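Trainee: My questions are about this predicted structure, shown below with the sequence.
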Amino acid sequence: MQQNSLVEYGSRRVIITITAVMCALLEIVDTTIVNVALHDMQGNLGATTLEVGWVVTAYAIGNVIIVPMTSWLSQQFGRRNYFAASILIFTIFSFLCGNANGIWELVAFRFMQGVGGGALLVTSQTLITESYPPEKRGMAQAIYGMGVIVGPTLGPPLGGFITDNYSWPYIFYINIPLGIIAMLLTLQFVRSPKYGDKLSVKQVDWAGIALLALSVGSLQYVLEKGQEDDWFSDPMITLLAVTTVLGIFFFIWRELRAKNPIVELRVLGNGNLRTGTILSFILGFGLYGTTFIIPLYTQATLGWTATQSGMLMIPASLVTAFMMPIVGQLLQRGAKQQILVALGMVIFFFFCMWGYKIITPDTSKEAFTWMLMFRGIGMGLLFVPITTLSLSTLKGKQIGQGAAFTGMMRQLGGSFGVALITTFIARQSMQHRNNLVSKLSIDDPTVMQRIHGMQQSFIGKGIEAQTALKDAYQSLDYMVMKQSIVLTYMDVFLYIGLLFLLCVPFVLMIKAKKNKGEKIDTSMAH
């Protein structure tokens, strides 16, 4: 009975759904919207490149620390109050970010904005799941999924447009009116489930909170800053990596023994949720990894502007948004989640192979657009079945706990993906460069003919012979560097594609457990 006491109908359900999707979008768009404005912030606040990178890192750390705690915090303060307070924190700190006078002030406000934002994503998913009867949950996850998948790709073009036409503080100010509307709708329409008594201050698992913040915060720092600081040759990275491992070990030990754990790890005893968290990690890896490399490639190698790179991602997002309700309908009609996930992974593999084939130093916009639209189909087939599979056999407060796990794993999958890809690009491009240089010899007549041709071309522009020869060698070096970067990005696509293909047989082997009480719940919902 508890499970269905929160099911909503009619306009009330529509309003709750719109509020939840709006909050999920606010949170996710803010993850990527700042990326294109970092250059302006750097100049405006007099920061170094390393310092301005913290604007992104601080938000991610705030996010990933709070996500696993959201279910517990909802129980303590009541879901409606906690959700409204999170929106308020997010909105206030958005205003303060826009008003920041120094880089470290902005970083501190971004961390707090991330703390407010982390709750928005997971609580939105729980709200939508519980507002729909079990047989309509596939469609509910499809609606939520639109926000989650479309969000990361809306950020860069929106950020580019605002930065080019106004100024960077406005990327934070646009959250204020939306935040106020969302908060008022939450206070008016969202209901809080009753899950027993609140804990006194003494009963709170303070050790669990400290260990969670320490371990997850350290892990996020290592992933964000590892490549930049040359991984374990940096004492700080080494120290935090050790802290992460020990912190996670003691956190698990603590949570399994605590009377009132901050994160209920026992919920992972549910087979479907365990499978869903692993698949969420892989989904995050593919979603954020490819959303990261394509704009990076188009800007750094093809010389596109931030707005052009951002706009490239929009058609793919629209395809995903179009796919979501179709997949939701298929699930409602009894399509197997494992089959849809496997199909999504095969499509994602073909998308990566497509990328592998078309990457050149001058790939056209059209080639990218069709490839990314194909990715949009794969994402639609992956997101909805993975989330419905994860939460399908959970009831009551377990739904919130399960949503927190899948949300955190998707986030960490993205962080791992971006960290691994940046490290791989830096190391592999040097490897390719060395291989290409080893094939260039001054004894090779073709090489010398090429250099001589370029030298003549420079002389023709009125440059003195010796300088022209130097310029010719520099041009050749630039070509080698560009070619090595192209080969590296080809490798990235190939390996991400193979990762997804390798997962297919395991996904097909999953036996999804049906909720024994589902038939009764369904009849009660009508």
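Mentor: Yep, it's here. Numbering: from 1, shown residues only.

Trainee: Please count neighbours and contacts with C-alpha atoms only from this point.
Mentor: Noted.

Trainee: State the three-state secondary structure for Gln188.
Mentor: Gln188 carries the three-state label helix when classified by DSSP: H, G, I helix; E, B strand; the rest coil.

Trainee: ignore the last one, Leu440
Mentor: coil.

Trainee: for the longest helix belonging to the chain, packing partners?
Mentor: Looking across the chain with DSSP state H, the single longest helix is helix 465-509. Judged by 3 or more Cα pairs under 8 Å, 6 or more residues apart in numbering; DSSP states H and E, helix 465-509 is in contact with helix 271-300, helix 337-358, helix 397-438, helix 445-460.

Trainee: ok, now with 7 Å
Mentor: Packed against helix 465-509 by the contact rule (3 or more Cα pairs under 7 Å, 6 or more residues apart in numbering; DSSP states H and E) you find helix 337-358, helix 397-438, helix 445-460.

Trainee: A further structure is provided below for comparison with the first:
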Amino acid sequence: MATTGFRRWIVVITTVSAAILELIDTSIVNVGLTQMAGNLGVTIEDISWVVTAYAIANVIIIPMTGFLQQYFGRKTYYIGSIILFTIASYFCGIADDLWTLVAFRFLQGIGGGALLSTSQGIMYDSFPPNQRAIASAVFGMGIVLGPTIGPTLGGYIIDNYHWSWMFFINVPIGILAMFLCMTFVEKQPNEFNIDRSRIKIDQIGILLLAVGIGSLQYVLERGEADDWFDDRAILYLTVVAVISIPLFLWWELKTDSPVMDLRVVKNQNLAVGSILVFIIGYGLFTSILLFPLFAQRIVGYTATKTGNILIPGGAISLLMFPLVGRSLANGVSPRLFGVLGYLSFILFCYMMSNLNADAGESDFTWALLVRGAGMAMINAPLINQSISTLKPQELPTGIAFTNMVRQLGGAFGVAITNTYIAQRTAVHRNDLVSNLQAGDPLTTDRLNALAQGLAARGMNAMDAVTGAYKSLDGIISKQALMISYLDTFRLAGLFFVVTLPLLFFMKNKKMDPAAAKAAADAAH
């Protein structure tokens, strides 16, 4: 039954805050890896396990949330997840060696991954059927703001405090969320008399899911850093994923009590919506990865300034999400917003792909405003339409499946982005170097200018010439890297162009009121 008035908005604030908290932690540590590596005395490659462990835990637990809510009860499971996330965050902050940090980061991901789907279900329950689109919009706001706020908050902490505060900041918010949840979130009727002895545990399905999806996530997260199939671990885990995932699909379609009932993917809206959600996850995480790299490595911005530039784009999303939700509730076509959102992201990619090292703050701000508006217009319609034609008993799996696909889309985005940048940088560097010819007047003039500049700062003539060649090499490397970033923005835009027509294969259907009402009792 939908809550009303003050109680509803306390529930909304609690669930959206929890979802944002989880998503912030997918990106907040990215800007602090260098400081963390130095403090713990490890390499950048090793410290990246802090990101990988969280992502693997997330993608394993998300598809299992429907079953775990049924087994433990939604409210109990939700509070338990918040407690685990909060405690693990504290121990991440006090960790004094890498593998302790990685272990608690994995536990943090287990607790955090549950917050997404469960928060979404509680949010839906708080609104009557005719306002479910508003619920989608409010929750979608959290999905976009979380990864956007992460680098901003992380940059501020890294520039002003110790990296451990990226984890300690979760503790008071987690405690408050736990208290509000215990006080204001109501149990579902079926939570009062759970007979766990009658609930079959799909042990084989859980094992295949954890092994298959966990291996795939590891390969996507670590592939580029570990030279893909030149690394034995990547090779072996790819084989494990190729075997385990098809076995998981076969088993879940065969067994009577699946941990994740994949039969729901036969639903056209969910099937098409999942592809689009995958692309949205790719675009969301790729843009959040690419922009800071471009701003810091090419233009030379600090982590704090880079984060601050993200704020206006996040603000426009914050303003637009409720407007989009109300428009959907009043009958505006979800497809219209979907198309506008897709076109906005394509425009964002086009704008970013035409920048250079002389780009100013306003150039980034305008592009990110377009991105923020696009994400606001496409997330709510996709969330709402993907599950709008599901039966009430299918909603838990549908919600969990779309959240898992979004996370995998983000992992795919990060993997393909890192690989593509590395490949394109090598290509562009070769192209640039091939234009440098011995005796070429332009090359000679540039080297002489660099050498004279170094000599003017007190360097002897021989060292100045050597330094000039090193400086020119650095200029070429930076230019090649910049062009590769532009190529990667074009690639992201191409993914959106290619998948845009799929929006027209989704049925424009509001969730049936009776089904939506029943979903409040059965979905979570």
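Mentor: Now that the structure is in, tell me what you want to look at. Just so it is clear, the structure is predicted and the values come from calculations on it, not from any experiment.

Trainee: Drop the TM-score for these two in here.
Mentor: The TM-score (TM-score structural alignment, normalised by the length of structure 2) is 0.94; 518 aligned residues with a Cα RMSD of 2.1 Å.

Trainee: before we move on, the earlier item: out of the helices and strands packed on helix 465-509 of structure 1, which is closest to Val204 of structure 1?
Mentor: The closest of those to Val204 of structure 1 is helix 397-438. By Cα to Cα, the value is 17.1 Å.

Trainee: once aligned to structure 2, how far is the closest one on average?
Mentor: Compared with structure 2 after fitting, helix 397-438 of structure 1 deviates on average by 0.8 Å (mean Cα distance after the TM-score superposition for structure 1).

Trainee: how big is the offset of the longest helix of structure 1 relative to structure 2?
Mentor: Looks like 1.7 Å for helix 465-509 of structure 1 (mean Cα distance after the TM-score superposition for structure 1).

Trainee: Just tell me what Tyr9 of structure 1 corresponds to in structure 2.
Mentor: Alignment note: Tyr9 of structure 1 maps to Thr4 in structure 2; criterion TM-score structural alignment.

Trainee: Tell me the spacing between that match and Ile275 of structure 2.
Mentor: Per Cα to Cα, to the nearest Å, Thr4 of structure 2 is found 34 Å from Ile275 of structure 2.

Trainee: before we move on, the earlier item: how many neighbours does the residue nearest to the match of Tyr9 of structure 1 when sequence neighbours are not counted have?
Mentor: Nearest-residue entry for Thr4 of structure 2: Ser126, 7.4 Å, with adjacent residues in sequence omitted and distances by Cα to Cα, 6 or more residues apart in numbering. Number of residues near Ser126 of structure 2 (other Cα atoms under 10 Å) recorded here: 23.

Trainee: now the one 10 residues further on
Mentor: Taking other Cα under 10 Å as the neighbour definition, Ser136 of structure 2 ends up with a count of 25.

Trainee: Spit out the contact partners of it.
Mentor: Shown in contact with Ser136 of structure 2 (Cα atoms under 7 Å, 6 or more residues apart in numbering): Gly325, Ala380, Ile383, Asn384.

Trainee: do you know which of the helices and strands packed on helix 465-509 of structure 1 lies nearest Gln76 of structure 1?
Mentor: Closest among these, using Cα to Cα: helix 397-438, at 12.0 Å.

Trainee: residues in contact with the alignment partner in structure 2 of Leu158 of structure 1?
Mentor: In structure 2, the residue equivalent to Leu158 of structure 1 is Leu153, according to TM-score structural alignment. Each residue near Leu153 of structure 2 by Cα under 7 Å, 6+ apart is listed here: Ile28.

Trainee: again, only using 8 Å
Mentor: Residues in contact with Leu153 of structure 2 (Cα atoms under 8 Å, 6 or more residues apart in numbering) are Ile28, Gly307.

Trainee: host element of it?
Mentor: Using DSSP states H and E, Leu153 of structure 2 falls within helix 132-160.

Trainee: what stretch of structure 1 does the helix or strand that comes right after that helix fall on?
Mentor: Remark: after helix 132-160 of structure 2, the chain's next helix or strand is helix 165-168, criterion DSSP H and E. The aligned range for helix 165-168 of structure 2 in structure 1 is 170-173, by TM-score structural alignment.

Trainee: ok, now stretch 222-239 of structure 2?
Mentor: Under the criterion TM-score structural alignment, stretch 222-239 of structure 2 matches residues 225-242.

Trainee: repeat for stretch 103-115 of structure 2
Mentor: Residues 108-120 of structure 1 are matched to stretch 103-115 of structure 2 when aligned by TM-score structural alignment.

Trainee: Give me the mean distance between that stretch and structure 2.
Mentor: Mean deviation for stretch 108-120 of structure 1: 0.4 Å (mean Cα distance after the TM-score superposition for structure 1).

Trainee: roughly how far is that stretch from the heart of the chain?
Mentor: 15 Å (Cα atoms, centre = their mean, to the nearest Å).
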